[in-house]
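J.: Sharing a model prediction with you, sequence too.
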Amino acid sequence: MRIAIIGVGYVGLVTGVCFAELGHRVVCIDRDENKIKLLSAGRPAIHEPDLEEYMLRLMGEERLRFSASVDETAQADVVVVAVGTPQRIDGASDLTDLESAVRRLAPFLREDTIVMIKSTVPVGTNERVRDWIREETGRHADTVSVPEFMREGSALQDSFHPDRIVIGSDSPRAAAIAGGLHAPLTANILHTDLRTAEMIKYASNAFLATKISFINEMANLCDKVGADVEVVAAGMGMDPRIGSAFLKAGIGYGGSCFPKDTHALLQIAGHVDYDFKLLKAVIEVNQTQRRWVLDALNEQLGTIEGLTIAVWGASFKPGTDDVRSAPSLDIVPELVSRGAAVRMCDPAGESNFRRAYEHPQVTWYNEALAAAEGAHAVCLLTEWPVFREVDLSLLRSVMAAPVLIDGRNAYQGEAVMQAGLYYTAVGRPVLRQMAPCSLD
C-alpha cells in the first residue's frame, strides 16, 4: 500500500517507519525543508532508540523516503495526518497547523483515498476535517481516527507491539482498510465511532496522569506520617484492579502529551459546561509537586544563595531529548533566581533545554560526576541509567557538601547510607538523612 504521512514529528516519523517496516511504501512529508534534508540524510530530528538504524535500512530498501511536497499525497492510498496540535494559552488544542495541512493536501486526494488522523484532536475534529476537505474540493472524503499511544523513549517498541489499536470511523470501507493496515501489529483492535475514538485518547492520558498525581499526593502524606510510599505503591499494585503501572512517586509528569491532553480535556469539558473537578486537581497537584525539589533543598541547606547545585536530568523522562513541560524548566530558573550556580548534565536533552532556557549561571557538563564536582547538592530530576549507576561513594568524594535530592526515588537506601550522603527521597522519610546545621 502507498502511504503518505503529513507531519514528521515523533508520531509521524515513528508511524512512517512502522508502516515501512510492515512492507508498505511510505513518504513522510513536512513543510520544514531543513528537517526534510536532515531526514533524507538518514538523521532523525528526535532522540529515540534504534530509530536511525531502522530509517537507514528502510531508506536503502526504498520503502521510506522524505519530501517537502504535499502533492506527493496524490499517489497515496492512505494519507496519515500527524501534525502537532499544541496547547493554546487557554489550554485548548491549537488546530491551526492541522487545518492548514488538511486544506493544502485536499486538492491532491483521490476519491478513494482514506484520510487517517493520528494527531491528538478534540472531540468532533474528524468531522471538521471532512468539512475542510469538502470546502476545498466540493467532494466527500472518508476519514478515520486512529489515536496513537506510543511513549517517548520506547516509541518504536510501542508501535510494533501496541497494547491496542483504536479505529474510529463511520465508513465501513475506511474502517476495514485501517483495520487491515494495523492487523499485523495486534489482534486487539477496537472499532468505534469517530467521537468515541477521539475521546479514548484523552481519557487514557488523563487517567494515567491521575494515577501519577494520586501517588504523589500519597507520597506527600507518607512524608508526614512516616510511611514509605515505595512500599505503599508496591502493596497497591499487587491488586489487579489497581496495577503497578504509573504508581511511581516523584516530581510529576511532563512531556508533550500528559500536560497538553489534560488541559485540552478540561477545555472540552468546559465547552459543554461540565466542571471536571478531578482533572483540575490532577493538574494542580502535578504543578505543585515540582516544588518538592526546592523544598527539599531548603530543608537540607537553608538558603542556596551563593551555593553550587548540580542538576542531573533535563528531559522530562529517560530515553528522550524532549524537554517540553519538563520539571527542569520550572526548577532550574528558580534555582538561578535564588542565587545558585547550576551545573547541569543530561545525555540527550541539553540542546533542547538550552533553546528553551539559557543563563550565564547555568553550565553544562558531559559527565554526571563532572557536573557534581564542587557542588553543595545534587538534584536528580530525570532517572537516566547513567545517573542511577553512579558510584555514590565517589560522588560524595567530589562534592563540596554531600547532599543528594532524589526527585525520582532512583536510589536504594542502603547504598546511599553507606556512601554517607545526606539524602532526601519523595515520600520516603525513613531514608532521610539530614545534613548538620553547618556543612563547612
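T.: Arrived safely. Numbers count the residues shown, from 1 in each chain.
J.: CA only for contacts and neighbour counts going forward, please
T.: OK.
J.: Could you work out the end-to-end span of stretch 146-154 for me?
T.: 19 Å (C-alpha to C-alpha, to the nearest Å).
J.: start to end distance for stretch 270-278?
T.: OK, stretch 270-278 end separation, C-alpha to C-alpha: 13 Å.
J.: roughly how far is it from the heart of the chain?
T.: 25 Å (C-alpha atoms, centre = their mean, to the nearest Å).
J.: And the strands in this protein, which stretches?
T.: Remark: strands assigned in the chain by DSSP state E are 2-6, 25-29, 64-67, 78-81, 114-117, 142-145, 165-168, 189-192, 308-312, 341-345, 362-364, 377-380, 403-406, 422-425.
J.: Second structure for comparison follows:
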Amino acid sequence: MSQTPPAQPSGQQTGTDCPFDIAVVGLGYVGLTLATVLAEVGFRVLGVEKRADVVNMTNQAMPHFSEIGLADALARVRDAGRLEAVVAFPQQTQASVYIITVGTPLDANGKVRLDMIEAASREVARNMQDDALVILRSTVHVGTARNVVSRILNESGKRFEIAVCPERTLEGKALLELRQLPQIVGADDQSVRERAERVFRRLTKSIVQVTTLESAEIIKLVDNTYRDLQFAFANEVARVCEAWDVNAHEVIASGKLGYERTNVALPGLVGGPCLEKDPHIFRQSAQARGIDLEITAASRLVNERQPLETVTFIVKQLQSRAIQGRVRVALLGMAFKGRPATDDLRGSMSLRVLQLLKLALPDAEIVVYDPVVALETLRSQVKDVLVAASISEAISQAHVTVIANNHPALGMQSPIALQRLMHPDAFIYDYWNHFSDLSDAELGHSYFAVGNLSGRA
C-alpha cells in the first residue's frame, strides 16, 4: 500500500546511506528467530528491543528462550557482525526495511492490546527515511496495518510503503520453517508486494502474494483459529467417549486409519501464546463488522473449559481414595507444549491446571517438573509450589501424577514404572494419552487419560 505523497517508482531509500538493511522491532520469539535467519542469509540486521536483558543476551549470542539451532545460528551472525541488538534506535541510524514483530496479547477484558504495535510504529516513524518499506509481521486485529500502523506512519509526513507478511512458524521448528514454509505477502500495490517479496525470497522459494493488507492479516488468524477448531473437536470426541466409557484414543486412531476423509487430532490441553488469543482476535475482527463467529466461540469455550472439567475428575478420584494426611500432587510438563520442545510458558494450560489444583486442594503439596524449562525460571514464574529437577523427584510418593504436556520424556517410563515411585494408592492422569496404546497389563490399575477414564487400552 503506497502512501501519499507517492513513493518513488524505484521503491528505494534516498539520502544518507543506511548502515542496516533491515530493522526488526521486537526480539521475542518471532523477532529474534527472524532477525537471526535474515542475518544468516546476508542482511545487515538491527534488532530493537526495549528489554535491556534481552538486548545484552542477544549481543552475547545467548538466546533468551529455547529454540532448536538458535544458539549456534545467533553465534554465527554475531561473529560475522551482521546482527546487532539495541534498546532504541540510535540517532542517525536508519534501515531500508522495518519489520514490526511485537506481541499483541489480550487485556484483562479479553480484548487485543494495540499499545505495543502503536509504540513500535511511532519508533519506526521517527527513525525511517522517505520511501522506507514497513512490514507488519505481528498477529493483529484485521485492519491494524491500515488503521493503526499506516495512520501513525503518515503522521510523520514521510513517504513509505507498507506490507503485511505474517509469521506462521512453530516454536521449536522456527529456523527450519522460516526457510521452508510459504511466506504470505500482502499489500495493496503490486510494486510493494514485489519489494517485500524480495526480502523473503532470500529465505524461502515459496512466496504467496495476496492483494490487500487485510487479506494477509486474516490468513494468519484463520490459520490459528482453524487449528483451535480441530483441537476443540478432538476434545469434544473425548468428552463423548468418556461418557460412554470408551477409549477416545482407540476411536480416533482407528477411525482415521486408511480413511483420509476423517483426520481427527488427538485430544489434549490447547493453549500457548497463539491459540489462546488468536481465535479471540479473529472473532473480535468479525464483530467489528457486525458478525459473530459462533463456531470459533464454541471452540474456545471447549478448550478453555477443559482444565476445570479434568481437574474436577482428578479431585474426585483423590477424594474417593480416602487419603490420610497431606495430598501430594506431581504436575509434569509446564511449557505450553512438548513437541516440538519449548520452554515457553506463555498461555500454557498447565499453569491453568495448576491454578485450579491449588484452588481445589489448598492444603496439598504440589510439585512441578518440566524437561525443558529451567529450574530458576519455574521457581520465579510458578509460586507456592515445589520445583523438581527430575521426574523421579517430582513423583516420589505422589498420590497423583498429572502429565500436562506431550514432551517425549514424559512418556519414556511406563505407568507401572511410574507408579512404583508413587504412593501405593496413587493414580496417573495423562492429558496427552502417552500410554493409551499399551495393554491393560502394561497400564496398571490406575491410569486415566483425556478420553479414557476407564483405564482400558
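T.: Perfect, I can see it now. Values in this document were obtained by computation on a predicted structure and should not be read as measured data.
J.: rewinding a little: buried deepest among the strands of structure 1, which one?
T.: Comparing the strands of structure 1 by mean neighbour count (mean count of other C-alpha atoms under 10 Å), strand 308-312 ranks first with a mean of 28.
J.: Who are the packing partners of it?
T.: Here strand 308-312 of structure 1 touches strand 341-345, helix 368-372, strand 377-380, going by 3 or more C-alpha pairs under 8 Å, 6 or more residues apart in numbering; DSSP states H and E.
J.: In structure 2, which residues correspond to it?
T.: Under TM-score structural alignment, strand 308-312 of structure 1 corresponds to residues 328-332 of structure 2.
J.: chain center to the matching stretch, what's the gap?
T.: 24 Å.
J.: and it, how far from structure 1 on average?
T.: Aligned to structure 1 and superposed, stretch 328-332 of structure 2 gives a mean residue distance of 0.7 Å (mean C-alpha distance after the TM-score superposition for structure 1).
J.: Output the helices and strands packed on strand 308-312 of structure 1 in a markdown table; the columns should cover distance to residue 399 of structure 1.
T.: Formatted as a markdown table, those follow (distance: least, C-alpha to C-alpha, whole Å):
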| stretch | distance to residue 399 of structure 1 |
| --- | --- |
| strand 341-345 | 12 |
| helix 368-372 | 6 |
| strand 377-380 | 8 |
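J.: hmm, back to that, identify whichever of the strands of structure 1 lies nearest to residue 130 of structure 1.
T.: strand 142-145 (7.0 Å; C-alpha to C-alpha).
J.: and the closest one, what other elements does it pack with?
T.: For strand 142-145 of structure 1, the packing partners by 3+ C-alpha pairs under 8 Å, 6+ apart are strand 114-117, helix 125-137, strand 165-168, helix 172-182, helix 194-225.
J.: Other residues contacting that strand?
T.: For strand 142-145 of structure 1, contacts defined as C-alpha atoms under 8 Å, 6 or more residues apart in numbering pick out 112-118, 126, 129-130, 166-171, 174-175, 178, 194, 197-198.
J.: whereabouts in structure 2 does it align?
T.: So strand 142-145 of structure 1 is aligned with residues 161-164, judged by TM-score structural alignment.
J.: same thing with stretch 216-224 of structure 1?
T.: Under TM-score structural alignment, the match for stretch 216-224 of structure 1 is residues 235-243.
J.: May I see the buried residues of the matching stretch?
T.: 235, 236, 237, 238, 239, 241, 242 (16 or more other C-alpha atoms under 10 Å).
J.: just stretch 332-345 of structure 2 next, same as before
T.: Here stretch 332-345 of structure 2 shows 332, 333, 334, 335, 336, 337, 338, 341, 342, 343, 344, 345 as buried, counting by 16+ other C-alpha under 10 Å.
J.: Please apply the same query to stretch 293-303 of structure 2.
T.: 296, 299, 300, 302, 303.
J.: so how far is residue 355 of structure 1 from the alignment partner in structure 1 of the first one?
T.: I take that to be residue 296 of structure 2. Using TM-score structural alignment, the equivalent of residue 296 of structure 2 in structure 1 is residue 279. Here residue 279 of structure 1 is placed at a distance of 31 Å from residue 355 of structure 1 (C-alpha to C-alpha).
J.: about what we covered before: can the strands of structure 1 go into a markdown table with extra columns for distance to residue 274 of structure 1?
T.: Output for those, formatted as a markdown table (distance: least, C-alpha to C-alpha, whole Å):
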| stretch | distance to residue 274 of structure 1 |
| --- | --- |
| strand 2-6 | 34 |
| strand 25-29 | 38 |
| strand 64-67 | 43 |
| strand 78-81 | 30 |
| strand 114-117 | 26 |
| strand 142-145 | 24 |
| strand 165-168 | 24 |
| strand 189-192 | 24 |
| strand 308-312 | 41 |
| strand 341-345 | 43 |
| strand 362-364 | 44 |
| strand 377-380 | 39 |
| strand 403-406 | 38 |
| strand 422-425 | 38 |
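J.: Tell me which of those strands lies nearest to residue 299 of structure 1.
T.: strand 422-425 (9.4 Å).
J.: Going by residue numbers, what spans are helices in the stretch 201-350 of structure 2?
T.: Assigned by DSSP state H, counting those that start in this stretch, the helices in the stretch 201-350 of structure 2 fall at 213-243, 248-256, 272-275, 278-287, 294-320, 349-360.
J.: Serialize those to JSON lines and add fields for distance to residue 47 of structure 2.
T.: Shown next, in JSON lines, are the helices of the stretch 201-350 of structure 2 (distance: least, C-alpha to C-alpha, whole Å):
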{"stretch": "helix 213-243", "distance to residue 47 of structure 2": "23"}
{"stretch": "helix 248-256", "distance to residue 47 of structure 2": "45"}
{"stretch": "helix 272-275", "distance to residue 47 of structure 2": "21"}
{"stretch": "helix 278-287", "distance to residue 47 of structure 2": "25"}
{"stretch": "helix 294-320", "distance to residue 47 of structure 2": "34"}
{"stretch": "helix 349-360", "distance to residue 47 of structure 2": "31"}
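J.: Next, count neighbours for residue 198 of structure 2.
T.: For residue 198 of structure 2, the neighbour count with other C-alpha atoms under 10 Å is 12.
J.: Tell me the residue in structure 1 aligned with it.
T.: Residue 198 of structure 2 maps onto residue 180 in structure 1, by TM-score structural alignment.
J.: Report the separation between its match and residue 202 of structure 1.
T.: 25 Å.
J.: Check residue 45 of structure 1 too.
T.: 26 Å.
J.: Check residue 289 of structure 1 too.
T.: In terms of C-alpha to C-alpha, residue 289 of structure 1 sits 22 Å off from residue 202 of structure 1.
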